[in-house]
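Chemist: Here is my input, please return the structure:
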Amino acid sequence: MSIPQSGGGPIERHEQMAEYMASGCKPREDWRIGTEHEKFGYCADTLKPLPYEGERSIHAVLAGLRDRFGWSPVLEGGNLLGLEKDGANVSLEPGGALELSGAPLETIHQTCDEVNVHLAEVKSVADEIGVRFIGLGAAPEWTHDQMPLMPKGRYRLMNDYMDRVGTHGKQMMRRTCTVQVNLDFGSEADMVQKMRVAIALQPVATALFANSPFFEGKVNGHKSWRSRVWRGLDDARTGMVPFVFQEGFGFERWVEYALDVPMYFVYRDGKYIDALGMSFRDFLRGELPALPGERPTLSDWADHLTTLFPEARVKKYIEMRGADGGPWRRLCALPAFWVGLTYDQGALDAAWDLAKGWDADTREALRVAASEDGLQAQVGGISMHDLAREVVAIADAGLKARARPGAGGLIPDETHFLNAIKETLETGRTPADDLLADYHGKWNGDLSRIYEDYSY
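Modeler: As a prediction, the model looks like this:
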């Protein structure tokens, strides 16, 4: 979940909201890659999720990272709830999952090094206090009541609201994890093309990275339960945003969409003010019930944009949001997948050619099928496995054309970061398929074996 945003001063013109997003346009040489990933922490002996406080806790992990590795603390209400260093931050999901939001970096080599250093630091701290971390799309056994709610004002507000607007919101908050990548755009037209590719092909990412076939100790009938959870969260702020594919889509159309999404909060003087279900349009007129007579700032607008949860979203950059959290070696494959598709114009054009003939019903059907069946999904004559082969081939070509070397020039490009999903294409087995095979095979139905075999 996002931290409070710094957007700017008062909104005095409607156009400022679109201009805020357009200010993210950058020349190609300044495009960067920001990788985010979440993982569940648990006590090594009891296999129970971590509380916020205590000898073995989220607080202890954050404090260890702060004290041993030079991270600066982020506090709210006196509570240690995050860390910052070198353009990156470590934050907490509502149920205590630990998230790294990486710095904007030039290459996947760099972002993967960042992931590796972070996980090594976390493991070093965790090992000393009897804590472990595991990368999955959904908590395999833990119940809602076992998951603590972190002491953050935003989360308390969201927790109370979720049951009013959907059926799975609290599951999302406390018991799901993802890996994401944040990518730049060069112009409004470039943003439009990238968003259309991002939304249309997000189900391919969901299928390739599907890694949550268990929930509350049982096989749940989905390869990606995390994706299923998002479909039952809040229709006003999730989904495949079909207007992205309509003529005239651009920054202003995204503004109109965002203005129609009910608010969660306003952040003032270190506190979250309840604005649940209220209208940002009313806020613009000075008629927000939570703050009568007060008008919003660009910082309020930036905060509001973080409460939209479609499969890809626009802020000053684009966030790819469709993949389950997963094993260490697959975390770098997700940025490689999307950078390959979107940071080379030839690859981006090829990706759009592949998807531009689909209608909204097809795109939504692919999303649902990816969640349920993963790489084995079939939609209207489209084989997800065959589609994924084509998409990954385009990404591979895009990374070759990008030709960003690593290891002092010894590695010519970034294509090797796709190896994990190339193996998935060769075998036809996603991480979820491997988990199910272990559960029905060597684990003999004992799901507690997942922690020993799949933790970092």
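Chemist: When you work out contacts or count neighbours from here on, use the C-alpha atoms and nothing else.
Modeler: Fine.
Chemist: what residues are up against Thr415?
Modeler: By CA atoms under 8 Å, 6 or more residues apart in numbering, Thr415 lies in contact with 336, 396, 399-400.
Chemist: and stretch 426-437, how far apart are its ends?
Modeler: Stretch 426-437 has its terminal residues 17 Å apart, counting by CA to CA, to the nearest Å.
Chemist: what sits up against it?
Modeler: 207-213, 223-224, 326, 374-376, 385, 424, 450.
Chemist: Over to stretch 29-40?
Modeler: Contacts for stretch 29-40 (CA under 8 Å, 6+ apart): 49, 96-108, 111, 133-136, 139, 177-185, 325, 331, 335, 339.
Chemist: Which members of the contacts of stretch 426-437 are the farthest-apart pair?
Modeler: Farthest-apart pair in those is His385 and Ile450; separation 26.1 Å (CA to CA).
Chemist: run this one through as well so I can compare:
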Amino acid sequence: MSTREASDREDPIIESRDQLVAPMQAGEKPKSAWRIGTEHEKLVYKRDDFHAPSYEEPCGIRDILLNLRRFGWEPVEENGKVIALKGDDGAVSLEPAGQLELSGAPLENLHQTCAETGRHLEQVKEIGERCGVGFLGLGMWPDKTREELPIMPKGRYDIMLRHMPRVGKLGLDMMLRTCTIQVNLDYASEADMAKKFRTSLALQPLATALFANSPFTEGKPNGFLSYRSHIWSDTDPHRTGMLPFVFDDGFGYERWVDYMLDVPMYFVFRDGKYIDAAGLSFRDFLEGNLSVLPGQKPTQSDWWDHLSTAFPEVRLKSFLEMRGADGGPWSRICALPAFWVGLLYDQTALDAAWDLVKDWTMEEREELRSAVPRLALDAPIPGGGKLLDLAREVMQITRSGLAARAQLNSSGDNETGFLETLDEIVASGKVPAQRLLDKYNGEWNGDIRRIYKYSF
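Modeler: Okay, the predicted model is just below:
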């Protein structure tokens, strides 16, 4: 989740609907300017007893951030506490229970993306060696209760932690116990955005299945392969889901604005502090009728903040965010952007991918989304067969799309090599969670602590 900083730059009051549409319009770029932004979270634990470190304890989250300064990262503070870092490789930030996130820089190709990921992981591992800290690449804490997890000192999280239980049963689990990999991609026009949005939204369950990596809750199998994905089904119905309107004729920026205006607010940022506006209406804010700021109207920054508080399977800001994947180790961090770039950044591949899913009904899309957290690649697909069958076709398309990009590294390799870990999953039919369950039921003999030596 983005980290807000106080700024002295001009921040105009929103006076017209055009200003609400402007962020999405501003995202339009020629193909030559399309970039890849990859975000990935990891769980942090102390190696001596596997507890999740607090912010302030020795060699805890604060000290990890401060130690990362040796690699050129600059601190970002909130109320005098370091809560993020910024640098050439993007930003390092904290999720609510201390999950460490890299929001990578916008890069031209997947070779750069994977190099960026490698640099970051080498840095945190070096700090981890000094601090007795390890990192887990999973979609969810395998053994921790909510009560065992620390809370990070970020104002927006205080607001969300209070609000989540009012709107869903699993929102606190989403905040405190989960990790994800995401990729942010560009579009050329409103029509291009709409086609990419529809295609990626329909295929998001496939990404969830391929990256399913959260089969344990509090030390035991939970009956799911991606429990992280299941959590989103009972987090907050006002800001999650498959968004049926995206598939309607005429979908575009204006319809997205209407959706976001219907998403209840979380907060307003003023003078370096977060003001609780949870459940209030941005429409009222536009009229100067927000109860917590009577008479004030929103600025462009307020609208940008609000755009970051919806959590559907795909999200639109000035780029498209693919949000369906569980967290994982290095190879799968590189594989997620490869999967989506191959499908969405080559027109022939995009057309072929859309042809696979364009005739699905909304009911069929929802059924697939609901089935995948438990069944992964064994989930039934519209028209018959299993998701694994679709995966084979989609992998051929994305491989062709990457090959067509002809983005080569210094050794002359194109980007298709980053798909290898997914090729192995499709060839075996076993997703990462199923491999973890095999180990749990086999060589680990039911001891979930063995996972700390296995992942990452």
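Chemist: out of His385 and Ile450 of the first structure, which sits in the more crowded spot?
Modeler: His385 (22 against 15; other CA atoms under 10 Å).
Chemist: pretty sure that one contacts Ala377?
Modeler: Yes. Contact criterion CA atoms under 8 Å: His385 of the first structure and Ala377 qualify, at 7.5 Å.
Chemist: Aligned to Arg374 of the second structure, what sits in the first structure?
Modeler: Aligned counterpart of Arg374 of the second structure in the first structure: Glu372 (TM-score structural alignment).
Chemist: Next, its match: secondary structure please.
Modeler: helix (DSSP: H, G, I helix; E, B strand; the rest coil).
Chemist: contacting residues around it?
Modeler: Residues near Glu372 of the first structure by CA under 8 Å, 6+ apart: 221-225, 228.
Chemist: List only those of those residues flagged as buried.
Modeler: 222-225, 228 (16 or more other CA atoms under 10 Å).
Chemist: among the residues you listed, which two are most distant?
Modeler: Lys223 and Arg228 (9.3 Å).
Chemist: what touches both of those two?
Modeler: Common neighbours of Lys223 of the first structure and Arg228, using CA under 8 Å, 6+ apart, are 371-372.
Chemist: Could you look up the SS state of the most centrally placed residue in the second structure?
Modeler: Nearest to the mean C-alpha position of the second structure, by CA atoms, centre = their mean, lies Gln182 at 3.8 Å. Following three-state DSSP, Gln182 of the second structure is assigned to strand.
Chemist: what about it, distance to Asp143 of the second structure?
Modeler: The gap separating Gln182 of the second structure from Asp143 of the second structure is 24 Å, by CA to CA.
Chemist: repeat for Arg70 of the second structure
Modeler: Look at Arg70 of the second structure and Asp143 of the second structure: by CA to CA, they are 32 Å apart.
Chemist: out of these two, which sits in the more crowded spot?
Modeler: Asp143 (18 against 11).
Chemist: Now do the same for that one: its match in the first structure.
Modeler: With TM-score structural alignment as the criterion, the equivalent of Asp143 of the second structure in the first structure is Glu141.
Chemist: Isn't its match up against Pro213?
Modeler: No. Glu141 of the first structure is not in contact with Pro213 according to CA under 8 Å; the separation is 11.1 Å.
Chemist: Might you report the residue contacts of the residue lying farthest from the centre of the first structure?
Modeler: Residue farthest from the centre of the first structure, counting by CA atoms, centre = their mean, is Gly293 at 35.3 Å. Residues in contact with Gly293 of the first structure (CA under 8 Å, 6+ apart) are 286-287.
Chemist: cool, Asn89 of the first structure as well?
Modeler: 82-83, 100-103.
Chemist: For these, give me CSV that also has neighbour count.
Modeler: Below are the contacts of Asn89 of the first structure laid out as CSV (neighbours: other CA atoms under 10 Å):
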residue, neighbour count
Gly82, 23
Leu83, 21
Leu100, 23
Ser101, 24
Gly102, 24
Ala103, 19
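Chemist: Show where the longest strand along the second structure falls in the first structure, residue numbers please.
Modeler: When the second structure is scanned for its longest strand (criterion: DSSP state E), the result is strand 36-46. Under TM-score structural alignment, strand 36-46 of the second structure corresponds to residues 33-43 of the first structure.
Chemist: any idea how far that stretch is from the chain center?
Modeler: Distance of stretch 33-43 of the first structure from its chain centroid, counting by CA atoms, centre = their mean, to the nearest Å, is 10 Å.
Chemist: Buried residues, it. List them.
Modeler: 33-43.
Chemist: Average separation of that stretch from the aligned part of the second structure, please.
Modeler: Here stretch 33-43 of the first structure, set against the second structure after superposition, deviates by a mean of 0.3 Å using mean CA distance after the TM-score superposition for the first structure.
Chemist: How about Leu375 of the second structure, nearest residue that isn't a chain neighbour?
Modeler: Leu225 (6.9 Å; CA to CA, 6 or more residues apart in numbering).
Chemist: Alignment lookup: the one you found to the first structure.
Modeler: Using TM-score structural alignment, Leu225 of the second structure sits opposite Lys223 in the first structure.
Chemist: how close does its match get to Val314 of the first structure?
Modeler: 27 Å.
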